[in-house]
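> Prediction below, plus the sequence it came from.
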Amino acid sequence: MIEAFKELSPVVQALLGTLFTWGMTALGASLVFFVKGTNQKFLDSMLAFAGGVMIAASFWSLLAPGIEMAEKGPLPSWIPAVVGFLLGGALLLMIDKLLPVIDTDRYLHDIKDNRAKNRTALLIFSMTLHNIPEGLAVGVAFGALASNVTESTLAGAVALAIGIGIQNFPEGTAVSMPLHRDGMSKKKSFIFGQFSGMVEPMAAVIGAVAVIFIQPILPYALSFAAGAMIFVVAKEIIPGSHERGNVNLASISLMLGFAVMMTLDVALG
């Protein structure tokens, strides 16, 4: 089986690798089916846990790799990180301003509260946006094997896909649980939760095909996604987890989410 995988083209390898990462996102999102009842404290803690996951992923999965990649470029490594980060936050701010005039009821009609509806839309968008550069990174890793752009190895590319896949498990949960908390059905929460990982295979194919052209913009793309996620955490996730009075529980849950994601990111390199 391993030999057969080695014989595949880098594009197919990248596609298969990110189908795994998407599957792990779906697996994490499926935990929503095992939630019994609507215990508000538990659901608030899961929203805060999602915030912790997003903060940790923003640095260890996005900003830190982006800075490391930028060190090989012509500019100081902090410039792509700062530019991408601020642009990501600016985009989410613009989307937040546009949400009231966008017909979100078509997809989010089972969430009655308008503030919760906006939070849901921003959460889905930011997590999906965050998965695009991750998919590109996997695609670039496999594409580099054929183009000799970097000193990449097949084992390294596979390890990257496995690492991102394992990290995607809590991210899937971090989307589906808050959606269910805000009134969305379990089935629909799962669909939107796994959808955030669906973009990775598409992005991976693009990255593998255009590896030479994608590499220079990856630091900006990674930092851009980090800025978008931090904006959502600061504006919606943390305030939302506190709005029903479970402040201490939410704070502890956020720290646990951060610790879990940090551990996965650091342990998996």
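Received the coordinates, thanks. No experiment lies behind these values; they were computed from the predicted model shown. Numbers count the residues shown, from 1 in each chain.
> Could you use CA atoms for every contact and neighbour count after this?
Fine.
> So which elements touch the helix or strand harbouring G197?
For G197, the element it lies in under DSSP states H and E is helix 186-209. Judged by 3 or more Cα pairs under 8 Å, 6 or more residues apart in numbering; DSSP states H and E, the packing partners of helix 186-209 are helix 10-29, helix 114-147, helix 154-181.
> Mind putting those helices into JSON lines with mean neighbour count?
Supplementary listing: those in JSON lines, determined by neighbours: other Cα atoms under 10 Å:
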{"stretch": "helix 10-29", "mean neighbour count": "25"}
{"stretch": "helix 114-147", "mean neighbour count": "24"}
{"stretch": "helix 154-181", "mean neighbour count": "24"}
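> let's bring in a second one:
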Amino acid sequence: MLHQLSTLHPVLLALFAGLFTWGCTAAGAALVFFFKQLNQKMANVMFGFAAGVMIAASFWSLLAPALELSSGMGTFSFIPALVGFLLGGVFLRIVDRLIPHLHLGFPVAEKEGPKTKLHKIILLVFSITIHNIPEGAAVGVAFGAVIAGNTELLVAALTLAFGIGIQNFPEGAAVAIPLRGEGLTRWKSFWYGQLSAIVEPIFAVIGAYLVVHVSPILPYALAFAAGAMIFVVIEELIPESQREGSTDLATTATMIGFAVMMVLDVALG
């Protein structure tokens, strides 16, 4: 099975992986058909778990390989990882400034980005969409690095996609169910919940295409995806997971998410 997959073009593999992570978000969003409200503690656990997975994936699946690829530079082998990592954060900061959005659970008065009259629901969806951009890019870059016949790199990329898919499931529920609480119908809540992850297959294809056609950027691209993911974790996921006095519970979920992704990456990769 792995050998057959390794013969496919990396961009095609990235597309399939992006569709998988998108599908996991849609599956989580489908829980809105069974629940109208999401307990705040459970939401905190979901965001905390997602933060842990993304932190672990950022290091083991992205930064560590970036450093390894640059090891031939000797004393300056850290430069590609450093530059890429910082640029990833800068990119997300720019996106934050350019796209109006509102983090889940925050009042409209605290919306970020340029001034807008967009409805609160759209602003909430934009917030999660921004969050999903680096996840799609990370998956794409990982598959873009797969050389035909190299099952080791393929397993590492599959592990990353699987890990992101795992955290996308509860995340989909954490988006769709609150939208239902905002007054949307179940179908509209589901639609907007899954729509927030449509950028994942798109950016997965973009990331893979760039790496395949401009191979020298691979270590920079891996670190870039890591920096963007860490930016999201610090700026969005952790603050959202610490709301309404569930700090210890959310922190425990973050540790568990980190441990799960670490085990997956080290054991399978």
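Great, that's in hand. These numbers come from a predicted model, not from an experiment.
> of all the helices and strands packed on helix 186-209 of the first structure, which lies closest to F49 of the first structure?
Closest approach to F49 of the first structure among those (Cα to Cα): helix 154-181, 7.0 Å.
> next one: the closest one to chain centre, how far?
8 Å (Cα atoms, centre = their mean, to the nearest Å).
> what's the angle between that helix and helix 114-147?
170 degrees (axes from the mean of the first three to the mean of the last three Cα atoms, to 10 degrees).
> coming back round to it: please identify the buried residues of the helix holding G197 of the first structure?
Using 16 or more other Cα atoms under 10 Å as the test for burial, helix 186-209 of the first structure gives 186, 189-190, 192-209.
> can you redo the helices and strands packed on helix 186-209 of the first structure as TSV with distance to Y107 of the first structure?
Rendered in TSV, the data for those read as follows (distance: least, Cα to Cα, whole Å):
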stretch	distance to Y107 of the first structure
helix 10-29	18
helix 114-147	10
helix 154-181	12
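> Check the contact between F35 of the second structure and L179; I expect there is one.
No: F35 of the second structure lies out of contact with L179 (Cα atoms under 8 Å); the separation is 11.4 Å.
> Looking at those two, which one has more neighbours?
The neighbour comparison of F35 of the second structure against L179 (other Cα atoms under 10 Å) goes to L179, with 26 against 15.
> isn't that one right next to Q194, touching?
No: L179 of the second structure lies out of contact with Q194 (Cα under 8 Å); the separation is 11.8 Å.
> Count the neighbours of the residue lying closest to N118 of the first structure once chain neighbours are set aside for me.
Sequence neighbours aside, L99 is the residue nearest to N118 of the first structure in space, at 6.6 Å (criterion: Cα to Cα, 6 or more residues apart in numbering). For L99 of the first structure, the count of nearby residues is 16 (other Cα under 10 Å).
> how near is L99 of the first structure to L122 of the first structure?
9 Å (Cα to Cα, to the nearest Å).
> show me what contacts F224 of the first structure?
Shown in contact with F224 of the first structure (Cα atoms under 8 Å, 6 or more residues apart in numbering): 81, 83-89.
> so L67 of the second structure makes contact with G74?
No: the pair L67 of the second structure / G74 is not scored as a contact, 10.8 Å apart, by Cα under 8 Å.
> Same drill for the two, tell me which one is more crowded.
L67 (21 against 8).
> Centre of the chain to the strand or helix carrying the more buried one, how far?
L67 of the second structure is located in helix 64-69, with elements delineated by DSSP H and E. Centroid separation for helix 64-69 of the second structure versus its chain: 20 Å, with Cα atoms, centre = their mean.
> That's all I had, so thanks and see you.
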